[in-house]
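K.L.:
I need the structure of the sequence given here:
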Amino acid sequence: MRIATAIIVMLMATPALAQSEPPQAVERAYVTARSVSPTPLGIDRERAAWLMERAESPAVAETDEQWRAHWAASADRDITTRGMVVLSGDLAQGCIDIRLGGCTSPSGGYVTMGEHQLFWQIQEGSTPEDGVGAGFVLLADSGAHLNPVAWDFDGVFYEPPVVFRQDDSLYVAVAGRSAGTGGFNVDRLFRWMPDAPEPLVQIDNETWRDTLDQHLPPGVSVWKGVAFNYPSLSADTALWRDQDGNCCPTGGRAVIGFEIRGDALVVIDVQADAHP
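P.N.:
Now for the predicted structure:
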């Protein structure tokens, strides 16, 4: 169930959301799915989408059951994936079977930082819910074998992971794009703590858009995905003016500067070459 980035902007508290109390069975399914997901922020976005959908649905019970079943299946899949044992040689033999049907793996390998290694596999295939799609899997080396520690399948294209260091912490970023002309970011960013029980902790790299307009010159905005350079904590983007078509931005370009504060990516500066 691929949730569009734009949904987040729409999910402000409204009276409609208070029409009925969400059923405990669905809430329990959400909590369980979140607790075992390597990308729990995505589960939070799904919950917000569920609340919006049930507020507008003429068949609330049916909507609730669809989301309960979705989260139950998601939890089962993630629990199974966490228990997988993978050999390094398996990465070149085909897809690690997590979600995609007809799966192929165009690339895989490992990234290093000092004495630490993190293995990875990019996947392409399809699901009945979303059609053609892609995903990635990150795997930690336990010595005798590899264990999946993070995975996601929200995009139609992913790049190999990048490891970088900021403020004495290690981070792993996987850039990805969603379907559609917007090419929205489905990048995933993690703090990497190789010796911790949970070696990858998801960093929020989406809600920075909520404050972006405060840093932009008047009359321009960012309509599509941006091109991140994670090691420099920056991103490049075109700028759109209100009268522009979706295809053709005329507002110039900007470089966005970020910091990682706590578990979130935060905009600190925008250098805009804005066209009048």
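K.L.:
only C-alpha atoms for contact and neighbour calcs from this point on.
P.N.:
Fine.
K.L.:
Now do the contacts for residue 40.
P.N.:
By Cα atoms under 8 Å, 6 or more residues apart in numbering, the contact set of residue 40 is 34, 202.
K.L.:
So which bits of the lengthiest helix in the chain are buried?
P.N.:
The residue-count maximum for a helix in the chain (DSSP state H) belongs to helix 60-82. Burial within helix 60-82, assessed by neighbour count using 16 or more other Cα atoms under 10 Å, is assigned to 63-64, 67-68, 70-72, 74-75, 77-78, 81-82.
K.L.:
other SSEs contacting it?
P.N.:
For helix 60-82, the packing partners by 3 or more Cα pairs under 8 Å, 6 or more residues apart in numbering; DSSP states H and E come out as helix 24-36, helix 40-56, strand 146-152.
K.L.:
quick revisit: same list, the buried residues of helix 60-82, but as CSV with distance to residue 260 please.
P.N.:
Output for the buried residues of helix 60-82, formatted as CSV (distance: Cα to Cα, whole Å):
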residue, distance to residue 260
63, 37
64, 36
67, 32
68, 33
70, 32
71, 30
72, 32
74, 29
75, 29
77, 30
78, 27
81, 29
82, 27
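K.L.:
Endpoints of stretch 233-246, how far apart?
P.N.:
End-to-end distance of stretch 233-246: 26 Å, with Cα to Cα, to the nearest Å as the criterion.
K.L.:
what's it in contact with?
P.N.:
With Cα under 8 Å, 6+ apart as the test, stretch 233-246 has contacts from 219-223, 225-229, 248-259, 274.
K.L.:
at 7 Å what do you get?
P.N.:
Contact with stretch 233-246 is made by 219-223, 226-229, 249-259, as judged by Cα atoms under 7 Å, 6 or more residues apart in numbering.
K.L.:
Flag every buried residue along it.
P.N.:
Within stretch 233-246, the residues that count as buried by 16+ other Cα under 10 Å are 233, 234, 235, 236, 237, 238, 239, 240, 241.
K.L.:
For the comparison step, fold the sequence that follows:
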Amino acid sequence: MRRLAAASLLLLLAVPALAQPRAATCTAPAGPLQATICGDAALRAADARLRSIERSAAASTARPATFATRAEAWQRRLEAGDTASTPRPFTRDELLDEYRERIAQFDDLVRQDRSIRRLEIQRCPEGRRDCPPNPVFARPAALERTCLGSALRNCRVGAAGIVASEDRNTRILWQIQHGFTDSDGLRAGIVLMAEVRGGWRLVGWSFEGVTFAPPRLVESDAGLLLHVEGRTGGSGNGNADLFYRQAAQGWSEIEAESWRTSLPARLPAGLGAWQGVDFDAESLSARTRLWREEDGNCCPTGGGARLDFRIEGRSLVLAAIALDAMARASQPRAETCPAERATYRFTGEGEFTAELRREGPPASAESDLLLRLRSAASSHDYWFRFTQSQGYGTQYILPVATPTPEGTRDLETEEDALPLMTFHGLRADLSIQETPPRSGTPAPRHLFLPGIGQALWYGQVPGTPTQSRESLRPGFWTLATCR
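P.N.:
Here you go, the predicted structure:
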């Protein structure tokens, strides 16, 4: 009886645990929004739907590099919230709207991709009902008259043909389409196919432009490149260009969008590249006109610039900028800007801006100002106060928590990180200022923080994101804006 009673007790104790419903799986990635999304049933369901269709889109796309870049940019924008005026997090309803819009975009993308992927489905021999896809297919019939796929409605062929490399060993078959979509209105499309043994193989396609030019095969320092010039609609007249590079295993896409995040910090204050640039694939460069803040979209008056690129992995990376005489004349005058209103652009490699700010009570005895470094890559702010040692008076920046009206709070920092926190304010003649910047004094023309990039890379600055390293090469910060 005792053994039976004990067994019954164990069974009763186990029943509640077995009867408890499982918690719904949350697919939201780690980050500041994870708890918000996972704690709300509607947001959790929207995120699960998005991740599911995102996997389908990733499996069907011919532009995996661009796809990954845009996915990361969308997640950063979601976490940054509304930045139109005073930055603030998105509300719950705004987050749901963002998810709905993103899901609708993916629905269109998957539909377009699958309509082109059908070229890879061969007709079954008589008697068979289901034939597996084959990436090699015969030349499409009536290429000059009939649109490939069904991505565009009321589709007509604008042009079609073959482009060959100089040695004639590489041939690309292409078709340009014109039509419309219910979500985007008038659209153009292009489909690219490479000749291989036994037929043709899809290389890439896009239906994002309003115009596409016939593709070009060019020899560059990076190897044989396939470039399609394209433009989007509206006043922005942005780029819809496609880049592919030939490798031993076939053609791989090179994304040409992420470089734009590093452009603003490398232009003179008050100038911007508002529209698409004119790429030259052979020299891996581009030219662009520059707009002043008061210009209209039609009429840039800020001069121009040549942009030089290199290929890193599967991305175009901005390597250098050469300004024309008019753009160079737009450099600000340091003498007219008080230190507490100074914003600096980084002249080296890294997507950062720096600001000197007066926030709350004086930050230290050496200076009443704080230094804020803002990373465009991680959307993260790093705050520092100034201090100065005795003797020769080496200046340092020390990490602090985000300031409040009550003041600042030092963050615990490893002792061996202190030598990486040296700071130098430089005048226009490159002489070093003897003391840290203070309110009411002229802003330094340049800032130099030689070790901060190493400290960020190795996570020695408190608050550095753990999921990705911050990349900041040594370089000067130059006064760009007087707020």
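K.L.:
Minimum distance to residue 15 of the first structure: which of the helices and strands packed on helix 60-82 of the first structure has it?
P.N.:
Among those, the nearest to residue 15 of the first structure by Cα to Cα is helix 40-56 (9.1 Å).
K.L.:
What are the buried residues along that closest one?
P.N.:
40-43, 45-55.
K.L.:
and which of those is nearest residue 123 of the first structure?
P.N.:
Distances from residue 123 of the first structure to the buried residues of helix 40-56 of the first structure, taken by Cα to Cα, are shortest for residue 42, at 19.1 Å.
K.L.:
if I look at the closest residue to residue 479 of the second structure other than its chain neighbours, how far off is residue 448 of the second structure?
P.N.:
Excluding the flanking residues, the one nearest residue 479 of the second structure by Cα to Cα, 6 or more residues apart in numbering is residue 344, at 4.4 Å. Distance check for residue 344 of the second structure against residue 448 of the second structure: by Cα to Cα, it reads 11 Å.
K.L.:
repeat for residue 165 of the second structure
P.N.:
Distance, residue 165 of the second structure to residue 448 of the second structure, by Cα to Cα: 47 Å.
K.L.:
what does residue 207 of the second structure give?
P.N.:
Relative to residue 448 of the second structure, and taking Cα to Cα, residue 207 of the second structure is found at 45 Å.
K.L.:
Return the residue of the second structure aligned against residue 109 of the first structure.
P.N.:
Residue 109 of the first structure maps onto residue 161 of the second structure when the alignment is built from TM-score structural alignment.
K.L.:
show me the contacts for its match.
P.N.:
When contacts are counted by Cα under 7 Å, 6+ apart, residue 161 of the second structure touches 173, 174, 175.
K.L.:
Buried among these? Make that a PyMOL selection.
P.N.:
Per 16+ other Cα under 10 Å, the buried members of the contacts of residue 161 of the second structure correspond to this PyMOL selection:
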select buried, resi 173+174+175
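K.L.:
Let's see which of the contacts of residue 161 of the second structure end up in strands.
P.N.:
Among the contacts of residue 161 of the second structure, the members found in strands (DSSP state E) are 173, 174, 175.
K.L.:
and which of those is nearest to residue 185 of the second structure?
P.N.:
Taking Cα to Cα as the measure, residue 185 of the second structure lies nearest residue 175 of these, at 20.0 Å.
K.L.:
so how far is stretch 241-248 of the first structure from its chain's centroid?
P.N.:
26 Å (Cα atoms, centre = their mean, to the nearest Å).
K.L.:
quick one, helices of the second structure?
P.N.:
When assigned using DSSP H, the helices of the second structure occupy the ranges 2-19, 34-38, 41-60, 64-80, 92-117, 325-328, 452-457.
K.L.:
Looking at those helices, which is nearest to residue 481 of the second structure?
P.N.:
helix 325-328 (15.0 Å).
K.L.:
in that closest one, what counts as buried?
P.N.:
Buried, per 16+ other Cα under 10 Å, within helix 325-328 of the second structure: 327, 328.
K.L.:
Need the contact partners of that helix.
P.N.:
302, 303, 304.
K.L.:
Distance from it to the middle of the chain?
P.N.:
That offset, for helix 325-328 of the second structure, works out to 28 Å (Cα atoms, centre = their mean).
K.L.:
Same question for stretch 92-99 of the first structure.
P.N.:
Distance of stretch 92-99 of the first structure from the chain centroid (Cα atoms, centre = their mean) equals 20 Å.
K.L.:
Check the offset of stretch 262-275 of the first structure from the chain's centre.
P.N.:
With Cα atoms, centre = their mean, you get 19 Å for stretch 262-275 of the first structure.
K.L.:
Show me which residues of it are buried.
P.N.:
Residues of stretch 262-275 of the first structure classed as buried: 264, 265, 266, 267, 270, 272, 274 (neighbour count, 16+ other Cα under 10 Å).
K.L.:
Repeat that for stretch 22-29 of the first structure.
P.N.:
By 16+ other Cα under 10 Å, the buried positions in stretch 22-29 of the first structure come out as 26, 27, 29.
K.L.:
what would those look like in JSON lines with distance to residue 127 of the first structure?
P.N.:
Listed next are the buried residues of stretch 22-29 of the first structure as JSON lines, based on distance: Cα to Cα, whole Å:
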{"residue": "26", "distance to residue 127 of the first structure": "23"}
{"residue": "27", "distance to residue 127 of the first structure": "25"}
{"residue": "29", "distance to residue 127 of the first structure": "21"}
